[in-house]
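Chemist: Pasting the sequence and the predicted coordinates here, then a few questions.
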Amino acid sequence: MTRSSGELDGLLRELAPQVLAAVVRHHGGFDECEDAVQEALLAASQQWPRNGVPDNPRAWLITVASRRRTETWRSDTARRRREEAFRPEAAPVPDTDDTLTLLVLCCHPSLTRASQVALTLRAVGGLTTAEIARAYLVPEATIAQRISRAKARIRGVAFAASPDAVGAVLQVLYLIFNEGYTAGSGEALHRVELTAEAIRLARLLRRTLPEDGEVAGLLALMLLTDARRPARTLADGSLVPLEEQDRTRWDTVMIAEGTSLITTTLARAPIGPYQLQAVIAAVHAEAGRAQDTDWAQILALYDLLASLTPGPMVTLNRAVAVAMVHGPSAGLAELDGVDLGGHHRVDAVRAHLLERAGDLDAARAAYRLAARGTSSLPERHYLESRARRL
């Protein structure tokens, strides 16, 4: 079967984590297996355009990568003693998709969150070390060190795909998405390569776990949130808050997919926090104008979310809903119980509610405080402009 260059690149990228997981599971040695898989992918990119894509491309890649891994083992004189105990034949092709196995391994609890993110993007996402470093605005050497240490820590580790493990994977994917949707630092508000990769990996995970309500909920949440991205900035890159966005610029295809997915999921799966957040995003998407938003429904959803997974960020978002339903003074009272370690979003919300309450001097001071607390230039410029307007 012949495919275009773009189709072939997409196929290889999709198969890469499955092949790596299968080879690691059979042979062990993350670094060595990753090198073997890269050689197999290179061989495929050279041979398949000439000879056609094999009937079972995944099996082909696993077989070639396993042979490369075996050759490496045999050439290592320091390990010759164990050569007999090593299974030298090509790995049998498993019937299941090993993507989840690899995701779970990359999100092992012994790793720091930063290492989990870097290793996931490298091993499962296929991003190069340089690409990850550019996305997070950190030196390439820093990312390389994180990945190297992570690989060393999980060497020889077997980690079952328990519900807790899947939960860790979802947290890492959501963290990647959020960093792409609102970059924590730098000149750009969005890092599209990260949001796109988080959504792609969430789709892969859902194919592996189609009955998991929280996996579907996270994917729906990402789709419904990312649908607003075209309206979040002006041509000069400046930030546009939700209530001021031109909603005709929202991506209706993503909204339709996310809404359909969360509606179907709620009918068959136990409710969970990602599903609830997706429903909240869907309620926002249903409103053609900001003033049409059903804030009473959103407040009820945040009440339910707070009962499932209480935390300062939920309380912060709920305070906004309280203010929209019961007035800014009620929302400000809710903020007194929020402790996010000096995070600038608390000051930004307080400034917004103070402005609505008519306390312009206090609002101006809070906007300036929030502006000083963020490393994102679009956010800082927006907050400073709000202070100047007052």
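Modeler: Sure thing, it's come through.
Chemist: rest of the way, CA atoms for contacts and neighbours
Modeler: OK.
Chemist: Tell me who's in contact with residue 57.
Modeler: Applying Cα atoms under 8 Å, 6 or more residues apart in numbering to residue 57 gives no contacts.
Chemist: Chain neighbours aside, what residue packs nearest to residue 318?
Modeler: residue 302 (5.7 Å; Cα to Cα, 6 or more residues apart in numbering).
Chemist: now residue 215
Modeler: Nearest one to residue 215, counting by Cα to Cα, 6+ apart, is residue 206 at 5.9 Å.
Chemist: Could you do residue 275 as well?
Modeler: residue 217 is the one closest to residue 275 (Cα to Cα, 6+ apart), at 4.1 Å.
Chemist: these two touch, right, the one you found and residue 263?
Modeler: No: when contacts are counted by Cα atoms under 8 Å, residue 217 is not listed as touching residue 263 (9.6 Å).
Chemist: okay, these two: which has more neighbours?
Modeler: Ranked by neighbour count (other Cα atoms under 10 Å), residue 217 and residue 263 place residue 217 first, with 29 against 17.
Chemist: What strand or helix carries the more buried one?
Modeler: helix 213-226 (DSSP states H and E).
Chemist: picking that back up, residue 50 versus the residue nearest to residue 215, what's the distance?
Modeler: As for residue 206, its distance to residue 50 is 33 Å (criterion: Cα to Cα, to the nearest Å).
Chemist: what about the two, which has more around it?
Modeler: Between residue 206 and residue 50, counting by other Cα under 10 Å, residue 206 is the more crowded of the two (20 against 10).
Chemist: and the more buried one, what element?
Modeler: With DSSP H and E as the test, residue 206 turns up in helix 192-208.
Chemist: before we move on, back to that, need the contact partners of the helix holding residue 217.
Modeler: Contact with helix 213-226 is made by 170, 174, 177, 181, 195, 199, 202-203, 205-206, 209-210, 254-255, 257-259, 261-262, 265-266, 268-279, 281-282, 285, as judged by Cα under 8 Å, 6+ apart.
Chemist: Comparison target, given below:
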Amino acid sequence: MRTLTPAVIGVLVRRGADFAAAEDAMQDALVVAVRVWPDDPPRDPKGWLVTVAWHKFLDAARADTSRRRRETVVGDEPVPGPGTAVDDTLQLYFLCAHPSLSPASAVALTLRAVGGLTTRQIAQAYLVPEATMAQRISRAKRTVSGVGFDQPGDVATVLRVLYLVFNEGYSGNVDLAAEAIRLTRQLAAEIAHVEVAGLLALMLLHHARRPARSRPDGSLVPLKEQDRSLWDTRLIAEGVDVLQSALARNRLGEFQVQAAIAALHADSRSAAETDWAQIVEWYDELLRITDSPVARLNRAVAVGEADGPRAGLAALEGLDPSLPRLTAAAAYLHERDGDTVTAARLYAEAARSAPNLPEREHLARQAARLNAELRG
């Protein structure tokens, strides 16, 4: 049912339903399917869902006088049978990532319509009340309800939404990182775009390190300290293959560059063997594509590894002090430079503004460790 959801919604939208009505009708059809299918499974699940959802849509239209004109426009009721062979999933990606939506709303709507997740699952993954998420999704559906398939967002917006989903991480009972990979795989199968491949490679390479990112107690393990034998070599190999195929097309984009950096980390047998000089070069390439403050911050850390902590601190100069994780990066570089007092103070400061609990606890432990050394 989950995999069929976007295709069925797409069929309904093409037949004349607005997005919100199509999504509501699809949910009504799923309720019937859950009740009926266990005892009487259909030969053509998609065709069954299209037919029942269309009935639900027309029933709702007849019950609402303001929809009578729409009911006439969409034409006769389709006969039961196989659903259309046209796959509208790709159009749904673009519709859900429409520029008129905020990033948070676009992510929620993508998970609902394309990912097939329930409102409760999305709310639990984001650690917000179900009612809050329901309101967010309802507003998003209303926003795009008048947008046709001929007015979609662009690929860059879709990729940004998927990247946001991935970066939400692993909280709640829905693994959003795994869900983002599933959605990006689906998109990559439907569109031959180098940056879709770049994003998929980036996700796979980052996800491969997941088993080593935390200890049994949930505490964060920095990249340098991770047990690399825990990394998923299968995902790394797949990510490298996807990346190499994308790079061979010679249309470099920011996700391909980020994936290349991740591949260099994955290729290093130990932290000491990391090719930091080449990583700096890739960050220079990234800055030529997108002059992102986050990229400049990450480049400064790489410079600190390649050319020494003072070079890294010099590279931090000029960046906005409010940039997330800048203080933590400065603390790390000061510690490497031997300035324990400044490092301890900056670690404590960074902990207070950390974006999540594991990171906050990690930074607080670093500050406590250095303060203990200073007292000793």
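Modeler: Received it, and whenever you're ready, just let me know what you need. Quantities reported herein were computed from a predicted structural model and do not represent experimental measurements.
Chemist: For the helix holding residue 206 of structure 1, buried residues please.
Modeler: Neighbour counts using 16 or more other Cα atoms under 10 Å place 192-206, 208 of helix 192-208 of structure 1 among the buried residues.
Chemist: that older thread, average offset between the helix or strand following the helix holding residue 217 of structure 1 and structure 2?
Modeler: Downstream of helix 213-226 of structure 1, the first helix or strand assigned by DSSP H and E is helix 252-266. Its aligned residues in structure 2 lie a mean 1.2 Å from helix 252-266 of structure 1 after superposition (mean Cα distance after the TM-score superposition for structure 1).
Chemist: Just the residues contacting helix 252-266 of structure 1, thanks.
Modeler: The contact list for helix 252-266 of structure 1 (Cα under 8 Å, 6+ apart) reads 213, 216-217, 219-221, 223-224, 226-227, 275, 278-279, 282, 285.
Chemist: In structure 2, point out the residues matching stretch 219-239 of structure 1.
Modeler: Using TM-score structural alignment, stretch 219-239 of structure 1 corresponds to residues 200-220 of structure 2.
Chemist: whoops, stretch 121-135 of structure 1 was the one
Modeler: With TM-score structural alignment applied, stretch 121-135 of structure 1 matches the range 111-125 in structure 2.
Chemist: hmm, back to that, in structure 2, what sits opposite the residue nearest to residue 318 of structure 1 in the alignment?
Modeler: When structure 2 is aligned by TM-score structural alignment, residue 302 of structure 1 is paired with residue 283.
Chemist: hmm, who's touching the host helix or strand of that match?
Modeler: Per DSSP H and E, residue 283 of structure 2 falls inside helix 276-289. Residues from elsewhere that reach helix 276-289 of structure 2 (Cα under 8 Å, 6+ apart): 253-254, 257-258, 260-261, 264, 295-296, 298-299, 302-303, 305-306.
Chemist: Alignment lookup: residue 180 of structure 1 to structure 2.
Modeler: Checking TM-score structural alignment: residue 180 of structure 1 goes with residue 169.
Chemist: how close does its match get to residue 109 of structure 2?
Modeler: To residue 109 of structure 2, residue 169 of structure 2 is 18 Å away according to Cα to Cα.
Chemist: more neighbours, the two?
Modeler: residue 109 (29 against 19).
Chemist: you'd agree the more buried one is up against residue 96?
Modeler: Yes: the pair residue 109 of structure 2 / residue 96 is scored as a contact, 5.8 Å apart, by Cα under 8 Å.
Chemist: Specify the local secondary structure of the match of residue 180 of structure 1.
Modeler: Following DSSP: H, G, I helix; E, B strand; the rest coil, residue 169 of structure 2 is assigned to coil.
Chemist: residues contacting the nearest residue to it once chain neighbours are set aside?
Modeler: Once flanking residues are discounted, residue 169 of structure 2 sits nearest to residue 177: 5.3 Å by Cα to Cα, 6+ apart. By Cα under 8 Å, 6+ apart, residue 177 of structure 2 lies in contact with 165, 166, 167, 168, 169, 170, 207.
Chemist: I'd like those as JSON lines, with distance to residue 362 of structure 2 appended.
Modeler: As requested, the contacts of residue 177 of structure 2 are exported to JSON lines (distance: Cα to Cα, whole Å):
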{"residue": "165", "distance to residue 362 of structure 2": "24"}
{"residue": "166", "distance to residue 362 of structure 2": "22"}
{"residue": "167", "distance to residue 362 of structure 2": "19"}
{"residue": "168", "distance to residue 362 of structure 2": "18"}
{"residue": "169", "distance to residue 362 of structure 2": "17"}
{"residue": "170", "distance to residue 362 of structure 2": "17"}
{"residue": "207", "distance to residue 362 of structure 2": "20"}
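Chemist: hmm, back to that, give the aligned equivalent of the residue nearest to residue 169 of structure 2 in structure 1.
Modeler: So, by TM-score structural alignment, residue 177 of structure 2 is matched to residue 195.
Chemist: repeat for residue 155 of structure 2
Modeler: In structure 1, the residue paired with residue 155 of structure 2 according to TM-score structural alignment is residue 166.
Chemist: Residue 301 of structure 2 too?
Modeler: Match for residue 301 of structure 2 (TM-score structural alignment): residue 320.
Chemist: Which secondary structure state does its match sit in?
Modeler: Strictly by three-state DSSP, residue 320 of structure 1 counts as helix.
Chemist: ok, and the closest non-adjacent residue to it?
Modeler: residue 331 (6.0 Å).
Chemist: Now the one you found: which helix or strand?
Modeler: Going by DSSP H and E, residue 331 of structure 1 is in helix 328-335.
Chemist: That helix vs structure 2, average offset?
Modeler: So helix 328-335 of structure 1 averages 0.7 Å relative to structure 2 (mean Cα distance after the TM-score superposition for structure 1).
Chemist: What's the first helix or strand after that helix?
Modeler: Next along the chain from helix 328-335 of structure 1, counting by DSSP H and E, comes helix 344-357.
Chemist: And that next one against structure 2, how far off on average?
Modeler: Helix 344-357 of structure 1 sits 0.8 Å off on average (mean Cα distance after the TM-score superposition for structure 1).
Chemist: Show me what secondary structure element comes after that helix.
Modeler: helix 360-373.
Chemist: Who are the packing partners of that next one?
Modeler: helix 344-357, helix 377-389 (3 or more Cα pairs under 8 Å, 6 or more residues apart in numbering; DSSP states H and E).
Chemist: I appreciate the help and will end here.
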